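Asks: what would the 3D arrangement of this be:
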Amino acid sequence: MTMAPAIGETSPEKLLAPVLSAHWDEPRSWTLENYLRHDGWAAARRALAMPPDDVIALVKDSGLRGRGGAGFPTGMKWQFIPQGDGKPHYLVVNADESEPGACKDMPLLFASPHTLIEGIVIACHAIRSDRAFIYLRGEVVPVLRRLHEAVREAYEAGYLGRDILGTGLDVELTVHAGAGAYICGEETALLDSLEGRRGQPRLRPPFPAVAGLYACPTVVNNVESIASVPAIVLRGKEWFRSMGTDKSPGFTLYSLSGHVVSPGQYEGPMGITLRQLLDMSGGMRPGHRLKFWTPGGSSSPMFTPEHLDVPLDFDSVGAAGSLLGTKSLQCFDETTCVVRAVTRWVEFYAHESCGKCTPCREGTYWLVQLLRDLEAGRGRKDDLDKLADIASNIDGKSFCALGDGAAAPVVSSLRHFRAEYEEHITGKGCPFDPAKSVLWADDGHRTGVGA
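Replies: Purely as a prediction, here's the structure:
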């Protein structure tokens, strides 16, 4: 976990803004005792003294946008919950982090689970709910155990259960471990799974805010979104808006991984650039240079070094042709074969497809067959047009965003690295294999393309 001093003006080493990660490195940071030493539950006391609609207005005015990928305004999502409908209202926290390259929610839950629990209580008050669920990816057993212990501590101390802090608010919180399906990161598939059915996306409308869990009004938020709420309540919307950009204010966690000197979680303002993050993390590994990278994990169209200075906020990344998504910055150097990387990503999406819709179920299968042939040197030149055609028949036409995520690396890699695909065809194999490639000299050092 990588952290830095408070936010500054221009100095690269002072650009980070540790809020969620401020105390991750302390001994037993996950305990309630440690959390209370750092103003823990002070925000909940303040929020529970406010009318629910005022809490919603505060979060809405802060400009907090969902940190789970879509960037939808959190306060607006809360506002969609109908009032006076006589139905139970539910809060569901999406902790099914499984995007290749994403690693921000699990460290947060492992190091500071009480931040999320306090945010859940505030959110339940705002949307008038007395029942909340955390849907956690089941494979991360250490996080599951720590989260269970944090919930037990909160119940024991009176921060969960009946009459929280003497305000009359009741909140029952359940931690549910999923069975390990990537598709359950999609909010409606998550709700189906939580109800005991096979995790598959639902047809919308109706949206979860109207008919979600058990056909009742439901808010589904990402871990980081809810965990950011206590700091906003405690420090104010102006403080939150003092960081980031006008349309994407605040702080966020960036997961930096790949061929970099110091991978880790970097918490900084929205709008920081990859160049700045690389400057602070020691850059690419010695003797190598950046070839391509993803701003939002493998489901986001890839970027190249020409995009190093694109501000990492939702609108700027979108304008540059990609998606900020989960802010999973995977960096690959010149030794990486683009075709091989894209093949592995698409194999993942084909394996994780729920099979409900034809474009995704059939399209990802055929993408994998073509990519495997290309990687092995069995491809033909017209296969590149087939790849593009199949990807276009998936993108925007599948039942949920998994199909779009599978098509994105294919389309973007063909746009930026078509010549490399052609080398696999003309060279009858991967040009990054020293045994087959003219791109390697006898001494094993790279020559020619990419050198």
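Asks: when you work out contacts or count neighbours from here on, use the C-alpha atoms and nothing else.
Replies: Noted.
Asks: mind giving me the packing neighbours of the longest helix seen in the chain?
Replies: Criterion DSSP state H: the longest helix present in the chain is helix 401-426. Packed against helix 401-426 by the contact rule (3 or more CA pairs under 8 Å, 6 or more residues apart in numbering; DSSP states H and E) you find helix 338-352, helix 358-376, helix 382-394.
Asks: reformat these as CSV; add mean neighbour count.
Replies: Formatted as CSV, those follow (neighbours: other CA atoms under 10 Å):
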stretch, mean neighbour count
helix 338-352, 20
helix 358-376, 20
helix 382-394, 18
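Asks: just send those helices back as CSV, with distance to Gly212 too.
Replies: What follows is these, written out as CSV (distance: least, CA to CA, whole Å):
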stretch, distance to Gly212
helix 338-352, 23
helix 358-376, 24
helix 382-394, 26
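Asks: one more, so I can put them side by side:
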Amino acid sequence: MSTQVKFLTKNFGQYDTSSIGSYMNIGGFEALRKAVNMNPEDICTMLTEAKIRGRGGAEYPLGRKWSQARAVRGENKVVICNADEGETTTFKDRELIKNDPFNLIEAMIIAGFVCGATDGFIYMRGEYACHRPLLLNAIRQARNYGFLGENILGKGFDFNIHLYSGGGAYVCGEGTALIRSIEGKAGRPRMKPPFIKVSGLFARPTCLNNVESLSLVPHLLQDKTTYMNCGTGESIGTKLISVAGNVNKPGVFEIPFGTTVREIIYNLAGGIQHDRNIQLIQFGGASGKVTDASILDTPYTYDDLRAAGVMVGSGGILVIDERTSVIDFLRMNQEFFSEESCGQCTPCREGNLHIKIILDKLAKGEANEQDIKTMTTIAKVMSMSSLCGLGETAQNSLLSAMKKFPQVFDLGGARA
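Replies: As a prediction, the model looks like this:
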């Protein structure tokens, strides 16, 4: 099996990203022309058959989400593209925006048609400000060519796209916090229900998708067979992954599901710097779980990774070599969550603070058995009672490390 493919990335380097004409010369907007002549439910069925799970980390089936969004009654529906990409070690969506902006615009228009929406919003992280002109230009040219605005392609379909930039808050990757940010409010999550598919942006029915999830759709409409022939089992197709850390060639790669972790790290990412040993690998960004080198021969699929104790998540893979101890890695991760917690709910606000204190004590050799028990309890309470996904998953790395590296937390044994 090839360790790298070009399905989602096949347009990279093939056209002038500042020119809609150049994009159309390679087949751009043909998927949209095809979509508006189809029954929207047939498009949802196609996505379901392709078994596409949300590429932002939640893994919610894309076909089901669009079908549900379409079924919601209400006027002036909205589709949102979550281009916040605040998860550490994750930079795949940046590459899609930079190398294929018109495909993303086309995908949003198709999403609007299927869901019955009148407006689309791209919420892009503040750190990607250098790519704003690229997307604004793509939106402007799509409007000039009649792909945005009123009566698109003569089908009585009206749709417009708006671009918003966040202020760099990690928590705004969460749907309701992102929506509040667009509304001009503090980017803090809210309680659900109501779910955003019923009452989202400005209380309008809203369908929110990740950049990669959306970007797949035009390619699938044009060539479903190639996608379906990739992957294995329940994990059909390809996946964009970001590999970073102590590897020789960090970067973004498109792989067929089923590629082993070893092939990803040693073939695509060039192996470990100076041939050092692997200390740990974290999957799915800061909120992902960690494991050791025993996972190397595990196929990269949803089910295989889950069985190995980790998850696909955002598609990020962070490789840490033997120079960094498990505790120091966890302290670094905890500093991130302590900084990025919005502070709204008690479990997350207080839990992150106290776990940081205990990890610092561990690093200094000052922790005792009660500290370990307290830290474990706090982590479990956070995962069960926090308001949003940040607090629920902030201690994934800690809890998984306690299972995979028990000797580190055995105060009578050796530290790693």
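Asks: what are the buried residues along the longest helix of structure 1?
Replies: Neighbour counts using 16 or more other CA atoms under 10 Å place 401-414, 420-426 of helix 401-426 of structure 1 among the buried residues.
Asks: nearest to Gly258 of structure 1, of the helices and strands packed on helix 401-426 of structure 1?
Replies: Checking those against Gly258 of structure 1 by CA to CA gives helix 338-352 as the closest, at 12.0 Å.
Asks: what's the mean distance for that closest one versus structure 2?
Replies: Here the mean offset of helix 338-352 of structure 1 against structure 2 after fitting is 1.1 Å, by mean CA distance after the TM-score superposition for structure 1.
Asks: equivalent range in structure 2 for that helix?
Replies: Under TM-score structural alignment, helix 338-352 of structure 1 corresponds to residues 326-340 of structure 2.
Asks: just stretch 395-414 of structure 1 next, same as before
Replies: Using TM-score structural alignment, stretch 395-414 of structure 1 lines up with residues 383-402 of structure 2.
Asks: what's in contact with that stretch?
Replies: With CA atoms under 8 Å, 6 or more residues apart in numbering as the test, stretch 383-402 of structure 2 has contacts from 171, 174, 189-191, 282, 286-291, 309, 326, 330, 333-334, 337, 341, 345-348, 376, 379, 382, 408-409.
Asks: now do 7 Å
Replies: By CA atoms under 7 Å, 6 or more residues apart in numbering, the surrounding residues in contact with stretch 383-402 of structure 2 are 171, 174, 189, 191, 287-291, 330, 337, 345, 347-348, 379, 382, 409.
Asks: and what of stretch 114-126 of structure 2?
Replies: 40, 66, 69-70, 76-85, 108, 112, 158-168.
Asks: are any of the residues you listed buried, and which?
Replies: 40, 66, 69-70, 77-85, 108, 112, 158-161, 163, 165-166, 168.
Asks: out of those residues, which are inside strands?
Replies: 77-83, 160-161, 163, 165 (DSSP state E).
Asks: now the strands for the stretch 201-350 of structure 2?
Replies: For the stretch 201-350 of structure 2, the strands defined by DSSP state E, counting those that start in this stretch cover 206-210, 231-232, 235-236, 238-245, 251-256, 278-283, 290-291, 316-321.
Asks: and the angle for the longest one with strand 278-283?
Replies: Read it as strand 238-245 of structure 2. Angle between the axes of strand 238-245 of structure 2 and strand 278-283 is 140 degrees (criterion: axes from the mean of the first three to the mean of the last three CA atoms, to 10 degrees).
Asks: what comes up buried for strand 238-245 of structure 2?
Replies: 238-245.
Asks: which of those lies at the shortest distance from Tyr128 of structure 2?
Replies: Distances from Tyr128 of structure 2 to the buried residues of strand 238-245 of structure 2, taken by CA to CA, are shortest for Ser242, at 16.5 Å.
Asks: that closest one -> structure 1?
Replies: So Ser242 of structure 2 corresponds to Ser255, using TM-score structural alignment.
Asks: surely that match and Lys327 touch.
Replies: Yes. The criterion here is CA atoms under 7 Å, and Ser255 of structure 1 meets it with Lys327 at 6.3 Å.
Asks: who's in contact with the spatially most central residue of structure 2?
Replies: Centroid-nearest residue in structure 2: Gly56, 2.5 Å away (criterion: CA atoms, centre = their mean). Residues counted as contacts of Gly56 of structure 2 (CA under 7 Å, 6+ apart) are 210, 313-314.
Asks: 10 Å instead?
Replies: Gly56 of structure 2 sits next to 82-83, 85, 87, 93, 173, 209-213, 284, 312-315 when contact means CA atoms under 10 Å, 6 or more residues apart in numbering.
Asks: surely it is within a helix?
Replies: No. Judged by DSSP: H, G, I helix; E, B strand; the rest coil, Gly56 of structure 2 forms no part of a helix; its state is coil.
Asks: roughly how far does the aligned residue in structure 1 for it sit from Pro82 of structure 1?
Replies: Counting by TM-score structural alignment, Gly56 of structure 2 corresponds to Gly68 in structure 1. Distance of Gly68 of structure 1 to Pro82 of structure 1, computed by CA to CA, to the nearest Å: 23 Å.
Asks: how about Gly318 of structure 1, nearest residue that isn't a chain neighbour?
Replies: Leu324 (7.2 Å; CA to CA, 6 or more residues apart in numbering).
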